[in-house]
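*Asks:* need a structure here:
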Amino acid sequence: MAARRSLTALTGVVMLGLVVTACEDHALGTIELRTERESVEVLSDPSVKGCHRFREGVVHVNNQTLNDIILYTTPDCTEPKGAESVYLPTETSDEAVRSTGLWRSFTVVH
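*Replies:* Take a look at the predicted model:
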């Protein structure tokens, strides 16, 4: 009986490890976007790797993932001279202001 419990516990630990490892490549949750034309888009479980380009300029972002994100006004996740990115923690939202321009891309903080 003790061997069976040990095997069950070991199996549970291995499964948990596989789930955690699989989730490392994605920010679990959603990012809700509102574009300049008032259309709403939802991105689910975005990859934590690389730059993510928005289809069009975004005026509002609601970060409902388990990771923080960084918003950029450029399509390639770079900061042009004199401009700044916006750090958006998990479970928060932000609106673009006219002086900085629309958001064009984002990266996930990992």
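*Asks:* switch to C-alpha atoms for all contacts and neighbour counts from now on
*Replies:* OK.
*Asks:* Which neighbouring elements make contact with the helix or strand containing residue 94?
*Replies:* Using DSSP states H and E, residue 94 falls within strand 92-95. With contacts defined as 3 or more Cα pairs under 8 Å, 6 or more residues apart in numbering; DSSP states H and E, strand 92-95 has these neighbours: strand 52-65.
*Asks:* Next, the second sequence, to be compared with the first:
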Amino acid sequence: MPHPRSHRRKAAIRGAALLAVLTATGCSAFDHTSLGNVTFTTPSAAVVTIQNPLIEGCHSFGPEGARSVVNHTQADFILYQDPNCQQPPGTQTFYLATTLSDVYVPSQAPWRSFAAVGRG
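*Replies:* Purely as a prediction, here's the structure:
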């Protein structure tokens, strides 16, 4: 009959290995998303929420764009008036830090896209 301590040790080793795998998987997932949400209001007053946007790439605010944006994530973003996260001559950008918002200015064109600061 096996000794009870050997079962406990094997269970502890399995548990530690499983925890290590889950931790590594979780960390790699968190590296690619900005935990939280970005909420924006369109020019027609629709409120849209994007959950856990990816850190990499350009994100669209949809065909209407955004008049106001609230950043409830753990990442900073740049807002663009261009739909492809570019800054053509004559357009503006806005640095939107984590947990802050940008409100509507009547003379301003809507934001069309956003990207994380330091994106890959």
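*Asks:* What does the TM-score come to for these two?
*Replies:* For these two chains in superposition, a TM-score of 0.85 is obtained (TM-score structural alignment, normalised by the length of the first structure); 110 aligned residues with a Cα RMSD of 1.8 Å.
*Asks:* For the strand holding residue 94 of the first structure, grab the matching residue range in the second structure.
*Replies:* Against the second structure, the aligned range for strand 92-95 of the first structure is residues 100-103 (TM-score structural alignment).
*Asks:* Give the buried residues for the strand holding residue 94 of the first structure.
*Replies:* Buried residues in strand 92-95 of the first structure, defined by neighbour count with 16 or more other Cα atoms under 10 Å: none.
*Asks:* mean distance, it to its aligned residues in the second structure?
*Replies:* Its aligned residues in the second structure lie a mean 1.1 Å from strand 92-95 of the first structure after superposition (mean Cα distance after the TM-score superposition for the first structure).
*Asks:* Name the next helix or strand downstream of that strand, please.
*Replies:* Once the chain leaves strand 92-95 of the first structure, the next helix or strand it forms, by DSSP H and E, is strand 103-108.
*Asks:* host element of residue 48 of the second structure?
*Replies:* Counting by DSSP H and E, residue 48 of the second structure is part of strand 47-51.
*Asks:* cool, residue 87 of the first structure as well?
*Replies:* Going by DSSP H and E, residue 87 of the first structure is part of strand 86-88.
*Asks:* post-alignment, that strand versus the second structure, mean distance?
*Replies:* Counting by mean Cα distance after the TM-score superposition for the first structure, strand 86-88 of the first structure comes out at 0.9 Å.
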